[in-house]
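Enquirer: when you get a sec, could you give me coordinates for this:
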Amino acid sequence: MSVGEIVLSRNITEVLHFTTNRGCLGVLAKQSLMARQRLAEDNTLEFILQVNAEDRSRDAAWHDYVNLSISRINTHFFNVSGHWHRDKDIWWCILSFSPEILEHSGVHFTTTNNMYSGVRRAVGAEGLNALFAPSIVQWHSSVVARKAGLPNHMTTCMQAEALYPGGVSTEFLRAIYVADDAHADEVAGQIGAVCHRKVDIIVEPNRFEEFR
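Expert: Take a look at the predicted model:
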């Protein structure tokens, strides 16, 4: 099977990336969800850059890739990120991209968090299929077993990733999830301010409340 065929057979409908309201503005302004390395090199983002992870030294070789999740966000990382930005004028949103980006050249798939010692990386259909294995090794003493009843479109380990080279064009951005109407209004204002094409803004507090 090809990557596209796997996407269809598993009914994968979206590829996700959570970011802050500042990050959302940067994505819309540049019309690209840029890799960490490129963010740091872009002077136009100097005043709005707010990275999700403070320390990414353990996966330095992958800083020119965008970290994406399939069908559900990495809730473990989401919770940790919330502590880093506590007491700041920051809130979260989730960017939803078309799954067709998984078919693009250079996309790598990781079975778990790319910084874990047990991670397995591969490209193409073999790489994507590996994310849905019966069990996933995170490190030598931690193995995630696929839970009975887990929906077919969800990866075995919630920390599995698709690593996209360089940046993902917002040509493939389908929706932005937010927690409340006020955040929806702000995102709408951002879209208008940077003259980005319209994107669906969906208020779904459950996507955020369960991780607080």
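
Enquirer: CA atoms for contacts and neighbours, from now on please.
Expert: Fine.

Enquirer: how distant is the strand or helix carrying Val168 from the center of its chain?
Expert: Taking DSSP states H and E as the criterion, Val168 maps to strand 167-169. Distance, stretch centre to chain centre, for strand 167-169: 12 Å (CA atoms, centre = their mean, to the nearest Å).

Enquirer: what do you get for stretch 112-122?
Expert: Chain-centre distance of stretch 112-122: 16 Å, with CA atoms, centre = their mean.

Enquirer: flag every buried residue along it.
Expert: By neighbour count on 16 or more other CA atoms under 10 Å, the buried set for stretch 112-122 is 112-114, 116, 118-122.

Enquirer: the helix or strand hosting Thr19 - contacts with which helices or strands?
Expert: Assigned by DSSP H and E, Thr19 belongs to strand 15-20. Counting contacts by 3 or more CA pairs under 8 Å, 6 or more residues apart in numbering; DSSP states H and E, strand 15-20 is packed against strand 65-70, strand 92-97.

Enquirer: could you point out which element follows the last one?
Expert: Elements were assigned by DSSP H and E; along the chain past strand 92-97, the next helix or strand is strand 108-110.

Enquirer: and if you look at the first one?
Expert: Next in sequence after strand 65-70, counting helices and strands by DSSP H and E, comes helix 75-84.

Enquirer: give me the buried positions along that next one.
Expert: Buried residues in helix 75-84 (16+ other CA under 10 Å): 75, 78, 81-82.

Enquirer: now render those residues as JSON lines, adding distance to Phe18.
Expert: Converted to JSON lines, those look like this (distance: CA to CA, whole Å):
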{"residue": "Thr75", "distance to Phe18": "10"}
{"residue": "Phe78", "distance to Phe18": "8"}
{"residue": "Ser81", "distance to Phe18": "10"}
{"residue": "Gly82", "distance to Phe18": "11"}
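
Enquirer: and stretch 164-173, which residues are buried?
Expert: By neighbour count with 16+ other CA under 10 Å, stretch 164-173 contains the buried residues 164-170, 173.

Enquirer: next, the second sequence, to be compared with the first:
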Amino acid sequence: MSIEQVMVEKGISEVLHFTTERGLTGCAGTGLVLSRKALNEEQYLSYIASPVSSERREAQATFNKDEDWLDYINLSISEINTSYFNAAKNWFRGEDRWWCIMAFDSIILTHPKIYFTTTNNIYTSVIRTPGCVGLQAMFVETITRWRGKTVSRNGRQQRLTTCEQAEVLYPNPLDMKFLRSVYVQNPEQAASIHGTLRSFGFLSVNVIICPEKFIGVPNTF
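Expert: As a prediction, the model looks like this:
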């Protein structure tokens, strides 16, 4: 079976990446979504965009070094990683910024050098695998996050990974030409994003007001 066949079978239509409105401005301005490692090297994005955390565990000396994981972009399939999103909101609580979700064409899942993870990339029992085998592994009946902690499908929709924290690790950079939609929470945000996208020539990207998209579909255990 191919990645394309799995996408059709599961009904996967979009791959998501949440960011602040400043982050989207930076991505639209450069035409690229950049990895955390690249953000530190790109002066323009260092002022306009912002990573969603102040520190990534992947940067620690004791973390798995099979790849330079900081040079991958963290994406999710069909719904956002609610746990990570809630943590990101706490890091920036009280600051003058708001969040949006960029939705990319699922065809990007067929691109080379992608790793699919069964759970959050920082968890000790994560399995990282490229190709169709890796994508299928995100949907098995039971996933182990760390020893003694598992999650099961429990009737989750086909389009959802078994663990809501499963990640698509996309090698830097991701071209914004694959952006199809941006989710926001209210009309004021929609107007702002419309203006940003138009100013950078993204005329065919849909802006969708959908507050429930920011809730995600957490595991029920």
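
Enquirer: got a TM-score for the two of them?
Expert: The TM-score (TM-score structural alignment, normalised by the length of structure 1) is 0.94; 210 aligned residues with a CA RMSD of 1.5 Å.

Enquirer: tell me the one of the buried residues of stretch 112-122 of structure 1 nearest Ala40 of structure 1?
Expert: Asn114 (20.3 Å; CA to CA).

Enquirer: quick one: contacts for the closest one?
Expert: For Asn114 of structure 1, the contacting residues are 59, 160-161, by CA atoms under 8 Å, 6 or more residues apart in numbering.

Enquirer: which of the residues you listed show up in structure 2 as well?
Expert: Among the contacts of Asn114 of structure 1, the contacts conserved in structure 2 (both residues aligned by TM-score structural alignment, their matches' CA atoms under 8 Å) are 160-161.

Enquirer: now neighbour count too, for the contacts of Asn114 of structure 1, in TSV please.
Expert: What follows is the contacts of Asn114 of structure 1, written out as TSV (neighbours: other CA atoms under 10 Å):
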residue	neighbour count
Asp59	12
Ala160	30
Glu161	27
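
Enquirer: how about the helices and strands packed on strand 15-20 of structure 1 in a markdown table, adding mean neighbour count and distance to Val15 of structure 1?
Expert: Formatted as a markdown table, those follow (neighbours: other CA atoms under 10 Å; distance: least, CA to CA, whole Å):
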| stretch | mean neighbour count | distance to Val15 of structure 1 |
| --- | --- | --- |
| strand 65-70 | 23 | 5 |
| strand 92-97 | 24 | 5 |
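
Enquirer: need those in TSV (columns: distance to Leu39 of structure 1).
Expert: Converted to TSV, those look like this (distance: least, CA to CA, whole Å):
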stretch	distance to Leu39 of structure 1
strand 65-70	11
strand 92-97	17
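
Enquirer: now do the lengthiest helix in structure 1 against strand 92-97, angle only.
Expert: Longest helix of structure 1, by residue count under DSSP state H: helix 181-193. Between helix 181-193 of structure 1 and strand 92-97, the angle comes out at 50 degrees (axes from the mean of the first three to the mean of the last three CA atoms, to 10 degrees).

Enquirer: what is helix 181-193 of structure 1 packed up against?
Expert: helix 21-30, strand 200-203.

Enquirer: just name the most buried of these.
Expert: helix 21-30 (a mean of 21; mean count of other CA atoms under 10 Å).

Enquirer: mean deviation of that one from structure 2?
Expert: Overlaying structure 2 shows helix 21-30 of structure 1 at a mean distance of 0.7 Å from the equivalent residues (mean CA distance after the TM-score superposition for structure 1).

Enquirer: what sits up against that helix?
Expert: For helix 21-30 of structure 1, using CA under 8 Å, 6+ apart, the contacting residues are 33-34, 45, 48-51, 90-93, 170, 187, 190-191, 194, 196.

Enquirer: likewise for stretch 147-165 of structure 2?
Expert: 10-12, 76-84, 118-120, 124-125, 138-145, 217-221.

Enquirer: stretch 132-143 of structure 2 aligns to what range in structure 1?
Expert: Counting by TM-score structural alignment, stretch 132-143 of structure 2 lines up with residues 125-136 of structure 1.

Enquirer: the longest helix of structure 1 corresponds to what range in structure 2?
Expert: The counterpart of helix 181-193 of structure 1 in structure 2, using TM-score structural alignment, spans residues 187-199.

Enquirer: tilt between the longest helix of structure 1 and helix 21-30?
Expert: Using the same axes, to 10 degrees: helix 181-193 of structure 1 against helix 21-30 is 30 degrees.

Enquirer: distance between stretch 18-38 of structure 2 and the chain's centre?
Expert: Distance, centroid of stretch 18-38 of structure 2 to centroid of chain: 12 Å (CA atoms, centre = their mean).

Enquirer: tell me the residue in structure 1 that is farthest from the middle.
Expert: Ser141 (26.2 Å; CA atoms, centre = their mean).
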